[in-house]
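> What would the 3D arrangement of this be:
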Amino acid sequence: MQPTTTTWEKLKQFAIILIPILVTQLSLSAITFFDTNMSGKFSSVDLAGVAIATSIWIPVQTGLSGILMGITPIVSQLVGGRQENKVAYQVNQALWLSILLAIVVLAIGYAAVPGILGAMSLEPEVRRIASQFLAAISLGIIPLFAYTVLRSFIDALGQTRISMVITLISLPVNVSLNALLIYGLWGFPRMGGVGAGLASAITYWTVLVIAIITIHRQHPFSSFAVFRQLRGVSLSAWKGLLKIGVPIGFSIFLETAVFAAVTLLMSNFDTATIAAHQAALNFATTLYMLPLSICMSLTILVGYEAGSGRMKDAWKYAKLGISTAVVLSLITAVILFVAGHQVAGLYSNEPAVVALIQHFLLFAIFFQISDAIATPTQGALRGYKDVNVAFMLAFLSFWVIGLPVGYVLANYTDWQAFGYWIGLITGLAVGAVLMLLRLVKVQGKFARQAASSTVSAPS
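Next up, the predicted model:
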């Protein structure tokens, strides 16, 4: 990355960072999309089973991956401050931490999942598919978490195109494995939705191997010697990483977990409603890749400028990113409103399920507009390493406002299952406004500190 002065230069730099991240996120989302889509084409029971399984898996995966993403602002600020010699050490420590987190997840998962699924009112076949899907995908937890660290390191250097290429390679691998393992093509076992979990696990190992080879051999990553000088575990380094990563991870966990909670609460509805909700949520998650990619880009760019002490430039990037997200959300809202039936048809061949999916997608329109403000704002705050307040606001938005309001509307009004979406939209809208106010306050504080340092510096 390079310092920028004009708005055009910033827009160009922003696009260079953003576009590969967006392609990467869409590709990662596509893995879940094809898991859901191809399982749904197998049967609605498999779709429901995968829906329940992913509602448990995704919050854990994204929350803990969010903790590991704390390495992004750390590396970005080190590079911005010309302290490249400290980068490899931080990446090494994040890798050790990723392995520990993966082992903990495996231990807790194997102990807790049977009880969680047993407590739900599920059809026996849906419960079986969900349990076996989670067992299969758990084989890829260690490589997934390790790759999260390596990808965050690559992106923090501004080399987001490399992450894009690695992820694009993984997509056809995953789709091909899905076809073989879900439908039993070419003599492979016909596993249904469970095959999607195994395909994802194999894909995670593939991308990790590619990332290791790339970082070890290709410039500029090879100059950091990440794998040539492996350091032992440092609890003090873990403390610094966790100080930033835990609030990020828990913020992400709270957001994804609330959707998981909604899916679990909706287990009281029929299988068609569960399947339709999950399909609509899956597509909404795909749309969410737009603001999420902008969020990740702002963490890199704002972190780089803040590390260099250029607060005005950091603020300009924040405004540029948030405004871009809002414009894109309005465009996708129009597309979704016009083509909702066609989108719903991607997930099911059953007319009743398609109609339900289309209805849920109408609520997804309003949800993603609020996301367009809240998510990029969080990214800018992470660039400043201001993460604790964003975590508390995420808790307020989803768990104090969103889920309780949704529960009341779903169980005590005629909105039924749709009430959960209305509640989440309400909570996120409140959170978006509060998050934006926090960003203005943090930027003002950093700007005053920078101005004070400039005045007090010796001439």
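> C-alpha only now, for contacts and for neighbours.
Fine.
> residues in contact with residue 427?
The neighbours of residue 427, taking C-alpha atoms under 8 Å, 6 or more residues apart in numbering as the test, are 396, 397, 398, 401, 402, 403.
> Look up how far residue 252 lies from the fifth one.
Look at residue 402 and residue 252: by C-alpha to C-alpha, to the nearest Å, they are 15 Å apart.
> Surely residue 30 is in contact with residue 287?
No - at 10.9 Å, residue 30 does not count as touching residue 287 under the criterion of C-alpha atoms under 8 Å.
> Show me what counts as buried in the helix or strand harbouring residue 174.
Taking DSSP states H and E as the criterion, the element that holds residue 174 is helix 160-183. Neighbour counts using 16 or more other C-alpha atoms under 10 Å place 160-164, 166-168, 170-171, 173-175, 177-183 of helix 160-183 among the buried residues.
> any idea how far it is from the chain center?
From the chain centre to the centre of helix 160-183 is a distance of 17 Å (C-alpha atoms, centre = their mean, to the nearest Å).
> Which of the contacts of residue 427 fall within helices?
Cross-referencing the contacts of residue 427 with the helices (criterion: DSSP state H) gives residue 403 as the overlap.
> and the contacts of residue 427 as a markdown table, adding distance to residue 226 and neighbour count?
Putting those into a markdown table (distance: C-alpha to C-alpha, whole Å; neighbours: other C-alpha atoms under 10 Å) gives the following:
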| residue | distance to residue 226 | neighbour count |
| --- | --- | --- |
| 396 | 39 | 18 |
| 397 | 39 | 25 |
| 398 | 38 | 27 |
| 401 | 44 | 19 |
| 402 | 43 | 25 |
| 403 | 43 | 26 |
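> any chance of the contacts of residue 427 in TSV, with distance to residue 338 too?
Formatted as TSV, the entries for the contacts of residue 427 read as follows, by distance: C-alpha to C-alpha, whole Å:
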residue	distance to residue 338
396	33
397	29
398	29
401	30
402	27
403	29
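> Among the contacts of residue 427, which one sits closest to residue 6?
Nearest to residue 6 out of those is residue 397 (C-alpha to C-alpha; 36.1 Å).
> Pretty sure that closest one sits against residue 431.
Yes - contact between residue 397 and residue 431 holds when scored by C-alpha under 8 Å: they sit 5.0 Å apart.
> Run through the helices of the stretch 301-450 of the chain in chain order.
Counting by DSSP state H, counting those that start in this stretch, one finds helices in the stretch 301-450 of the chain at the ranges 311-338, 340-345, 351-383, 388-395, 403-412, 418-456.
> please give me the structure for this one as well, since I'd like to look at both together:
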Amino acid sequence: MSNPHKTVSSQMVVLFKLAIPIILGNFAYAILNITDVMMAGMAGTPDQAGVAVGGSFFYPASVFVIGMISALHPVISRHCGANTKDQIPQTHAHAVFACLIIGLVIMTILLILAFGFLEIDSDKRMEEVARYYVVCVAFTVPLIAFYTTARAYCEAMGITRATLYFGVLAVVLNVPLNYCFIFGKFGLPALGGIGCGVATVISMSISTVVIFTYMLVHPQLKDYSWLKNKQGISLRGIWDYMKLSIPLGISSAVECSCFAMIALMLSPLGPVNVSAHTITMSLTSFVYNIPLSVGIAAAIMIGYAIGKNNLNTLRLNIKAIYRSMLICLTLSIGILLSGRNVLPSFFSSDPEVLALVAVLMFFAATNQSFESLQTIQAFILRGFKDTKTILAVTFIAFYCIALPIGISLCYGYIELPIFVTLFGEQGLTGPRGFWVGLFFGLVTATILYRIRVLQHYRRLKAEIKAKEDKQPESEQEQTPTTA
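You can find the predicted model right below:
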């Protein structure tokens, strides 16, 4: 990541070299999530619904752990920038054990929920699939902690191709395993939707073993992973990482729960509204992998520049990140608008649903501008190790702004003639209202993050300037006198 002749353009090249493999790898993981539900549907509607219900328990849990691990990228890249790589093994070890502890707690909670609270009176087969799907995937949460900390370590060390390799590996493993366990091929039992959970456990186990092996043999990785830690583990170090990372886990879960609540609040309006919103959300979530991946690369570059204590590199990196973000949001908006009449047809054949999705995709494309902005700025703050601000802003944007506005518009509590003029007879009622609420939430987050990024930059600039002012004096004091 070091370049003696840095420009904004050269740093953009560095950013995209880091980000493109992450983007492709994340697309592979997104495909993986979609194939579970699609293949379960081949076994029957109750099996597909059971996997979807089970996933609604598992997804927030996995998002929490993955959110925690996202704090690791800038911490390791700071060590790289500061040339203190000898501290990386212990730092990595603290992250692994912190996330493993949380992962075991979440696994226990999921098992309790599966056997104690998951009851679906309307369909016993759906209940059975949901329960045992949750039981299976609960055991993957500690594996996710191991696997994702290893993946984050590879990315922070600049080896982002690993994300692409193991994303493809996960798909290659999971799809045939799903087929075998769902339909009972090669002498295996036909488990229906439950087979998706079994396949997930096996594929995650294999992926974890493979990525650990990769860390041990790769020349740039083998000497600094947590497996080479010789400094020991301290409870203080684990606790320090938890304090840094848990706000990110909570903020990820808060955002995830907000979208789940929107789907729940749309349910009284009928299946067309729920389906249209869900399809739109699925497509935007897929496209969201672009700014998300660029954000991960941004956090790595910001952490590296701060570790190097180089204000010029930091300034160039921030400019490169913002310019790259413009490319990302243009690409994201282009995909959503150009595919609004084609992509939804992969999810539904209902003309009423497809017509509403085409409308919602316009709202989604508008939101994507601020989604990209706020995401990348949140990752810049990760580079500054400011995770509490991310939690506070996420809560304000989604629960204090987006949901109240969305509810007011969706149910017609706020009605203005201009809404009908601009958006037709229904105005901003129904799912349109929630997408407008999300727009205002994302705008709020973008503004608040921007203010905080500027505060951190100015503070760091003042600190570096103060150190530079003191440097000549200290050097003068240390200069030996000659007789």
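> The helices of the stretch 301-450 of the first structure: which one's closest to residue 59 of the first structure?
helix 388-395 (13.9 Å).
> From the contact count, pick out the helices and strands touching that closest one.
helix 235-265, helix 418-456 (3 or more C-alpha pairs under 8 Å, 6 or more residues apart in numbering; DSSP states H and E).
> Show me what residue 141 of the second structure aligns to in the first structure.
Alignment of residue 141 of the second structure against the first structure is given by TM-score structural alignment, with residue 141 as its counterpart.
> The helix or strand that contains that match vs the second structure - mean distance after superposition?
Using DSSP H and E, the element containing residue 141 of the first structure is helix 141-156. In the superposition with the second structure, the average deviation recorded for helix 141-156 of the first structure is 1.0 Å (mean C-alpha distance after the TM-score superposition for the first structure).
> by how many degrees do that helix and helix 160-183 diverge?
For helix 141-156 of the first structure against helix 160-183, the angle by axes from the mean of the first three to the mean of the last three C-alpha atoms, to 10 degrees is 150 degrees.
> Report the buried residues of helix 141-156 of the first structure.
Residues of helix 141-156 of the first structure classed as buried under the neighbour-count rule (16+ other C-alpha under 10 Å) are 141-156.
> cool, and stretch 350-366 of the first structure?
Under the neighbour-count criterion of 16+ other C-alpha under 10 Å, stretch 350-366 of the first structure has 353-366 buried.
> and which of those residues is nearest residue 235 of the first structure?
Proximity of these to residue 235 of the first structure was ranked by C-alpha to C-alpha; the top entry is residue 364 with 42.4 Å.
> can you pull the contacts of the residue nearest to that closest one when sequence neighbours are not counted?
Distance criterion C-alpha to C-alpha, 6 or more residues apart in numbering; nearest residue to residue 364 of the first structure, sequence neighbours excluded, is residue 284 at 5.9 Å. In this structure, residue 284 of the first structure makes contact with 361, 364, 368, judged by C-alpha under 8 Å, 6+ apart.
> can you tell me which residue in the first structure aligns to residue 90 of the second structure?
That one, residue 90 of the second structure, aligns with residue 89 by TM-score structural alignment.
> Residue 63 of the first structure touches residue 247, doesn't it?
No - distance between residue 63 of the first structure and residue 247: 9.6 Å, which falls outside the contact criterion (C-alpha under 8 Å).
> and stretch 111-131 of the first structure, how far from the chain's centre?
The chain centroid and the centroid of stretch 111-131 of the first structure are separated by 25 Å, computed with C-alpha atoms, centre = their mean.
> Residues touching that stretch, excluding its own?
Residues outside stretch 111-131 of the first structure that contact it (C-alpha under 8 Å, 6+ apart): 45-46, 48-53, 193-194, 264, 267-268.
> go with 6 Å
Applying C-alpha atoms under 6 Å, 6 or more residues apart in numbering, the set of residues contacting stretch 111-131 of the first structure from outside is 45, 49, 50, 53, 194.
> Stretch 133-152 of the first structure now?
Counting by C-alpha under 6 Å, 6+ apart, the neighbours of stretch 133-152 of the first structure from elsewhere in the structure are 68-69, 72, 95, 98, 102, 194, 197-198, 201, 204-205, 208.
> how about the nearest residue to residue 384 of the second structure once chain neighbours are set aside, what does it touch?
Closest residue to residue 384 of the second structure in three dimensions, ignoring its sequence neighbours and counting by C-alpha to C-alpha, 6+ apart: residue 303, at 6.8 Å. With contact set as C-alpha under 6 Å, 6+ apart, residue 303 of the second structure has these partners: 74, 77, 78, 383.
> Pick the most buried one from the helices and strands packed on helix 388-395 of the first structure.
Mean neighbour count (mean count of other C-alpha atoms under 10 Å) peaks for helix 235-265 among those, with a mean of 21.
> what packs against it?
helix 44-68, helix 388-395 (3 or more C-alpha pairs under 6 Å, 6 or more residues apart in numbering; DSSP states H and E).
> residue closest to the middle of the first structure?
The C-alpha lying nearest the average C-alpha coordinate of the first structure belongs to residue 62 (C-alpha atoms, centre = their mean; 5.5 Å).
> how near is it to residue 453 of the first structure?
To residue 453 of the first structure, residue 62 of the first structure is 38 Å away according to C-alpha to C-alpha.
> One more: residue 339 of the first structure?
Counting by C-alpha to C-alpha - residue 339 of the first structure and residue 453 of the first structure are separated by 54 Å.
> Mean distance of stretch 14-24 of the second structure to its aligned residues in the first structure, please.
Between stretch 14-24 of the second structure and the corresponding residues of the first structure, superposition yields a mean separation of 1.3 Å, by mean C-alpha distance after the TM-score superposition for the first structure.
> Provide the contact partners of stretch 316-327 of the first structure at residue level.
For stretch 316-327 of the first structure, the external contacting residues (C-alpha under 6 Å, 6+ apart) are 291, 372, 376, 380.
> show me the contacts for the last one.
Put plainly, it is residue 380 of the first structure. If a contact means C-alpha under 6 Å, 6+ apart, then residue 380 of the first structure has 298, 299, 318 as its contacts.
> Could you say which helix or strand holds the equivalent of residue 290 of the second structure over in the first structure?
Mapped onto the first structure by TM-score structural alignment, residue 290 of the second structure lines up with residue 290. Residue 290 of the first structure is part of helix 271-308 when elements are defined by DSSP H and E.
> Sweet, I'm off.
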